[in-house]
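Enquirer: based on what follows, work out the 3D shape:
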Amino acid sequence: MLNWTPYPLFEDSSDFYPSYIASDRQGVWIILADGGVAARSKDDGATWQGITLPAQVNTIDTNRLGVWIAVEDENICRSADGGLTWSLVPHAMNSIKAIHCSPNGTWIASGSGIWRSVDDGLTWQNVTPAVFHETSYGVATDGNGVWIATSRYNYQGFIYRSVDDGLNWTGHPVGESGSWLWTVFYGTDGVWLLVDYSNYEGQSCLRSSDNGISWSPVASMAQNMYGLRFATDGRGHWIGVENSNIHESYDNAATFTVKSYGDEAEPPQFSVGIATNSAGLWMIPLGYEGRVFISGGMQRFWGEYVNSVEVA
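Expert: Sure thing, here's the model as predicted:
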């Protein structure tokens, strides 16, 4: 398993509570925090600067071409300059849950269904399929026309699958009765992972190796894991984080090995995010600690954090 080292994001990180993280895989990383603030690095985490967004957000993604979009509830914040400056985007959605950027459009899962933007988040269209039920909690693509969205109906988790870039969808139940499908992740070679709130007892993990047609539990992943999130390098290496545990797979999510930090004197509390640049660097925000767990070794220089756009 990888070795990890905690680093402060700033010389004084006591007021910075990191949560979600994303990378454009070209050197830029952004870590969201409470209160509409964030940390940005343009050199793969060697230095960090504080930035301010116009609203509270908890999820972020990028098209890897300079556009970043961050969302939460009724808020959509957009940056077209690599995350330096931000503006609010008008829209008609409610209860936004997830965002996914791809070369074939940007998609949002929300309480008002599935919405799509073809202009990098400037305008949005409701493309909720007729077969859809209730709120959507997650959406992702394999980049080759297959999309999967998650939802829930009559106390049963549902997935909705499209093989023509969202033009047509089919839906069917997945998981046990009482399941609540949450986030969905794509890896490579037709492998997907679903995070499932089963019977409100915690989170379990479901895997598909046939591009989302059939799903089965990942036997090596324990039940009752809260806050489970994944990242993958697209070459079969997956890492999942929850509570004080790191789950790692080198066989395209078929099996995982867990490393627990829960027995430490001051165990880290991982946030709801993990990201990689697909070149060996991985980062996990540490909630309520103002630090980030880094694997991939580097020399670090600290910037200064302030409640405005600031740079070291």
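
Enquirer: rest of the way, CA atoms for contacts and neighbours
Expert: OK.

Enquirer: which SS class is the closest residue to Met1 other than its chain neighbours?
Expert: Here the nearest residue to Met1 in space, its sequence neighbours aside, is Glu248; by Cα to Cα, 6 or more residues apart in numbering that works out to 6.9 Å. The three-state assignment at Glu248 reads strand, by DSSP: H, G, I helix; E, B strand; the rest coil.

Enquirer: need the contact list for Glu248.
Expert: Shown in contact with Glu248 (Cα atoms under 8 Å, 6 or more residues apart in numbering): 1, 237-240, 256-258.

Enquirer: Leu53 too?
Expert: 36-38, 77, 85-87.

Enquirer: what separation do you get for the closest residue to it other than its chain neighbours and Ile274?
Expert: The spatially closest residue to Leu53, leaving aside those adjacent along the chain, is Gly36, at 5.1 Å (Cα to Cα, 6+ apart). From Gly36 over to Ile274 the distance is 19 Å, taken as Cα to Cα, to the nearest Å.

Enquirer: want to put them side by side, so please do this one too:
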Amino acid sequence: MRTFLGAAAAAVLTLSTAATMPADAGTLSGHAAGLSWKRVDLPHSHQSLRGLDAVDAKVAWVSGDDGGVWRTVDGGATWKDVRPDAEKALAFRDVEADSALDAQVLAIGPRGQSRIYQTDDGGRTWALRFKNTEATAFYDCLAMFPDGLHGLAMSDPVDGKFRVIATQDGGHTWKKVDPSGMPKAKDGEFGFAASGTCLVTAGVKDAWIASGGTAARVFHSTDYGQTWSVAKTSIPPNADGGGVFSLAFTTSKVGIAVGGNFLEEDNGRKMTARTGDGGATWVRGGNVGGYRSGVDWVPFSSTAVAVGPNGTDVTTDGGKTWTAIGKTGFHSVQCVGTISTTCWASGPDGMVGRLRGLPKG
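Expert: Now for the predicted structure:
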């Protein structure tokens, strides 16, 4: 069932966004006025890009559903194909990058298709660091902690609990986390490999997992993923393809969740939630323009950007209200920077965007 949902999600989203490409004019208000996407697409590629990690305004990595991995070091003006050559058929749904040289990519899928590769030379060579051997595991997301050494990857439930593996050496080795610290999953509960943000980290040791299907919940760990608590959200679950798709935390306490049902891409009512206590409780956020697969905070602000197949929404009040800024469909979004901020997005058919109009400092 999980494999079908993953394949169906990719097919539905690719088809639904193909006709909504460039028009990015929207009715804007307040600090969202003037925001629009500048396209910096991959050349000669039609892969769906759900893996995205930006290092800064110049360096970003994206990965695709047909074994593709690309890197730019000039803000998207040019892209270099740096895929692991031997694995062209794998679906790389998540990227974690530390620099223009150091990155990890997660391939999703049943059994041995779920893998983690790592490079330290900009993608010239890759090392296989993890290959799943559990028959019922299906890995969805990968996240590293701010120290660059600790990291987690999560799978849909195995034996009734979400499976988590952890690294303490920057991704060189991975070990299964003792499942006794993970609450039981509901029957039919799973994660979405939609944007690489169903698992996120913030602070020093905090991590969160988003779920969907028969439950729309958020799991929270304060000890590098060893033990977890779980809380309901206001986002409605849906066994056919709904729930929480993406999380973003600006501190260890303040976070946003977005989601919906990928089979109802224009329904954005009740599809955001927010927390101020690290995810112990969630309250309903403002409505958005439709199902949203990715969200991220603009650093050091109350502004966040959410993307989905029918457009982009921006909040400037921590998720209470949202404003539509365009109809171009993206899967994933990430905002980076300190003195100046850049938001990147990736989507179907090799699409990549950079958000224009953000404050410079």
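
Enquirer: for Val146 of structure 1, state which of the contacts of Glu248 of structure 1 is nearest.
Expert: Closest to Val146 of structure 1 out of these is Trp238 (20.2 Å), distances taken as Cα to Cα.

Enquirer: what sits against the residue nearest to Leu53 of structure 1?
Expert: Applying Cα under 8 Å, 6+ apart to Gly36 of structure 1 gives the contacts 52-57.

Enquirer: check the contacts of Leu53 of structure 1 and tell me the two furthest apart.
Expert: Longest span within the contacts of Leu53 of structure 1, Cα to Cα: Ala38 and Ser87, 14.2 Å.

Enquirer: the more surrounded of these two?
Expert: Of the pair Ala38 of structure 1 and Ser87, Ala38 is the one with more neighbours under other Cα atoms under 10 Å, namely 29 against 14.

Enquirer: check which helices and strands the helix or strand hosting that one sits against.
Expert: Using DSSP states H and E, Ala38 of structure 1 sits within strand 37-41. Counting contacts by 3 or more Cα pairs under 8 Å, 6 or more residues apart in numbering; DSSP states H and E, strand 37-41 of structure 1 is packed against strand 29-33, strand 49-52.

Enquirer: what is the corresponding segment of structure 2 for the last one?
Expert: With TM-score structural alignment applied, strand 49-52 of structure 1 matches the range 80-83 in structure 2.

Enquirer: what's in contact with that stretch?
Expert: Against stretch 80-83 of structure 2 from outside (Cα under 8 Å, 6+ apart): 67-72, 122-124.

Enquirer: ok, 10 Å please
Expert: Under the contact criterion Cα atoms under 10 Å, 6 or more residues apart in numbering, stretch 80-83 of structure 2 has outside partners 42-43, 61-64, 67-73, 92, 105, 119, 122-126.

Enquirer: so Trp48 of structure 1 makes contact with Ile30?
Expert: Yes: Trp48 of structure 1 is in contact with Ile30 according to Cα atoms under 10 Å; the separation is 9.1 Å.

Enquirer: give me the common contacts of the two.
Expert: In contact with both Trp48 of structure 1 and Ile30: 38-42, using Cα under 10 Å, 6+ apart.

Enquirer: tell me the contacts of the spatially most central residue of structure 1?
Expert: Centroid check for structure 1 by Cα atoms, centre = their mean gives Gly273 as the closest residue, at 5.8 Å. Contacts for Gly273 of structure 1 (Cα under 10 Å, 6+ apart) come out as 18-22, 31-32, 58-60, 227-231, 240-242, 283-287.

Enquirer: assign a three-state SS to it, would you?
Expert: Here Gly273 of structure 1 is coil, with the state taken from three-state DSSP.

Enquirer: quick one: what's aligned to it in structure 2?
Expert: Aligning on TM-score structural alignment places Gly273 of structure 1 opposite Ser332 in structure 2.

Enquirer: can you check Tyr160 of structure 1 too?
Expert: Tyr160 of structure 1 maps onto Phe219 in structure 2, by TM-score structural alignment.

Enquirer: which residue sits closest to that match, ignoring its sequence neighbours?
Expert: Val230 (4.2 Å).

Enquirer: again, but for Asp313 of structure 2
Expert: Going by Cα to Cα, 6+ apart, Asp313 of structure 2 has Ala324 as its nearest residue, at 4.3 Å.

Enquirer: helix or strand for the one you found, which one?
Expert: If you go by DSSP H and E, Ala324 of structure 2 is part of strand 323-326.
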